[in-house]
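Q: sequence and computational prediction follow.
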Amino acid sequence: MSDAHKKEAPSSVRCKIITVSDTRTKETDKSGQLMCHFLEQNNHQVAAHQIVKDVQNEIKLAIEDGITQSNIDAILINGGTGIAKRDVTIEVVENLLDKPMPGFGEIFRVLSYQEDIGSAAILSRATAGVIQDKAVFATPGSSGAVKLAMEKLIIPELGHVMREINKDL
């Protein structure tokens, strides 16, 4: 990122976290808590945190709720990204995207392969993009996957992504 981009990028982004899980509660949502921790440690704000079941309509409504809120700039989703029949987060997000960022999922899988899970990375689905001028990131729900995505991709680029989304508004 150029120095000009760094100067123009917001230093704080207001985020909504959505955890997709049929079993997690606020107390047991380690991945959602990890996302909160990374955001807050890096001067970003958690404006909302919601847990929804791995059901298409619930995921869609949670995303749409975040999109309509003026105090939210970005939505970070964890969970429901596997290849099992019940995992539908990626399908919901990709159907809503105005502009996909395919590099996010591609690089996430390469990093997963290199640092963490080896060839099982082919099972890992992650996606990102823009919906109505809001950044959206969807990661697997394991705390290792969330840590990797937050440390290596989301936190380093969140301000830059928001700068790019908002520069022509």
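A: Everything's here; your move.

Q: please count neighbours and contacts with C-alpha atoms only from this point.
A: Fine.

Q: what about Arg125, how many neighbours?
A: Using other Cα atoms under 10 Å, Arg125 has 20 neighbouring residues.

Q: tell me the contacts of it?
A: 81-83, 90, 105, 109, 139-140 (Cα atoms under 8 Å, 6 or more residues apart in numbering).

Q: alongside the first one, take a look at this:
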Amino acid sequence: MNCKIITVSDSRTADTDYSGQLMKELLLKNGHIVTAYELVTDEKTDIVQAFHSGCIDPKIDAILLNGGTGLAKRDVTIESIQPLLHKEMVGFGEIFRMLSYTEDIGSAAILSRAIAGVYNDTAVYCTPGSVGAVKLAMEKLIIPELGHVISEIRKNL
């Protein structure tokens, strides 16, 4: 699958974007292609612009965003992306929080607002920006199902 990675952060640079780098590494390791990467600030307009540039590219099958999913006032990834989704995969967020609770962070999992869904023919994933959260989401949920998700999205086209 051809993927675009978007890191949402006010403080990271391309050199310090360890979560975006991990996403790229895991995608490549599992036979996927990273066709685009962007690092944007926690601003709705920047997030939506980066998202739409990926959605209009017919070569991109999935957009993976990391960062900006918390409860702080500057965390606006969910507010930027969720209203744009045509379908939401609610199970992604539910299972991500369950795995976070049992395998990693305990009750702090309730702070996660990770979501996934579909925009037109593009799979969309929004994960927290920590390396641990990205690793968990990628290894347990995104990588194992990415091909299946894209296949379902494109069924009957």
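A: Good, I have the coordinates. Computed from a predicted structure; not experimentally measured.

Q: which one of the contacts of Arg125 of structure 1 is nearest Ile75 of structure 1?
A: Comparing the contacts of Arg125 of structure 1 against Ile75 of structure 1 with Cα to Cα places Thr139 closest, at 11.2 Å.

Q: residue in structure 2 matching that closest one?
A: Aligned by TM-score structural alignment, Thr139 of structure 1 pairs with Thr127 of structure 2.

Q: contact partners for that match?
A: 64-67, 69, 113-115, 133-134, 137.

Q: could you export these as TSV, including distance to Gly20 of structure 2?
A: Converted to TSV, the contacts of Thr127 of structure 2 look like this (distance: Cα to Cα, whole Å):
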residue	distance to Gly20 of structure 2
Leu64	9
Leu65	8
Asn66	7
Gly67	9
Thr69	15
Arg113	18
Ala114	16
Ile115	17
Ala133	12
Val134	8
Ala137	13
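
Q: so which of those residues is the most crowded?
A: The most neighbours of any of the contacts of Thr127 of structure 2, using other Cα under 10 Å, belong to Leu65, which has 34 neighbours.

Q: confirm that that one sits in a strand.
A: Yes: according to DSSP: H, G, I helix; E, B strand; the rest coil, the state of Leu65 of structure 2 is that of a strand.

Q: that one: what's it in contact with?
A: Residues in contact with Leu65 of structure 2 (Cα under 8 Å, 6+ apart) are 5-8, 124-127.

Q: which residue lines up with it in structure 1?
A: Checking TM-score structural alignment: Leu65 of structure 2 goes with Ile77.

Q: next: Ala109 of structure 2.
A: Aligned partner of Ala109 of structure 2 by TM-score structural alignment: Ala121.

Q: verify the contact between its match and Gln114 for me.
A: No: counting by Cα atoms under 8 Å, Ala121 of structure 1 stays clear of Gln114, with 9.1 Å between them.

Q: buried set for stretch 22-41 of structure 2?
A: 22-24, 26-27, 32-35, 37-41 (16 or more other Cα atoms under 10 Å).

Q: whereabouts in structure 1 does that stretch align?
A: Counting by TM-score structural alignment, stretch 22-41 of structure 2 corresponds to residues 34-53.

Q: show me the contact partners of the matching stretch.
A: 11-22, 24-26, 32, 58-59, 62, 71-72, 76, 143, 146-147, 150-151, 155.

Q: and which of the contacts of Thr127 of structure 2 is nearest to Gln82 of structure 2?
A: Once Cα to Cα is applied, the member of the contacts of Thr127 of structure 2 that ends up nearest Gln82 of structure 2 is Ile115, at 7.8 Å.

Q: and that closest one, what does it touch?
A: 78, 82, 88-90, 92-93, 125-127.

Q: give me the buried subset of those residues.
A: Buried subset of the contacts of Ile115 of structure 2 (neighbour count, 16+ other Cα under 10 Å): 78, 82, 88-89, 92-93, 125-127.

Q: can you tell me which of the residues you listed end up in strands?
A: 88, 125-127 (DSSP state E).

Q: format those as a markdown table; extra columns: distance to Glu152 of structure 2.
A: Formatted as a markdown table, these follow (distance: Cα to Cα, whole Å):
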| residue | distance to Glu152 of structure 2 |
| --- | --- |
| Glu88 | 13 |
| Tyr125 | 15 |
| Cys126 | 19 |
| Thr127 | 21 |
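
Q: confirm for me that Asp121 of structure 2 is in contact with Ser151.
A: No: counting by Cα under 8 Å, Asp121 of structure 2 stays clear of Ser151, with 10.0 Å between them.

Q: pick out whichever of these two has more residues nearby.
A: Shown here are Asp121 of structure 2 and Ser151; by other Cα under 10 Å, Asp121 has more neighbours (19 against 11).
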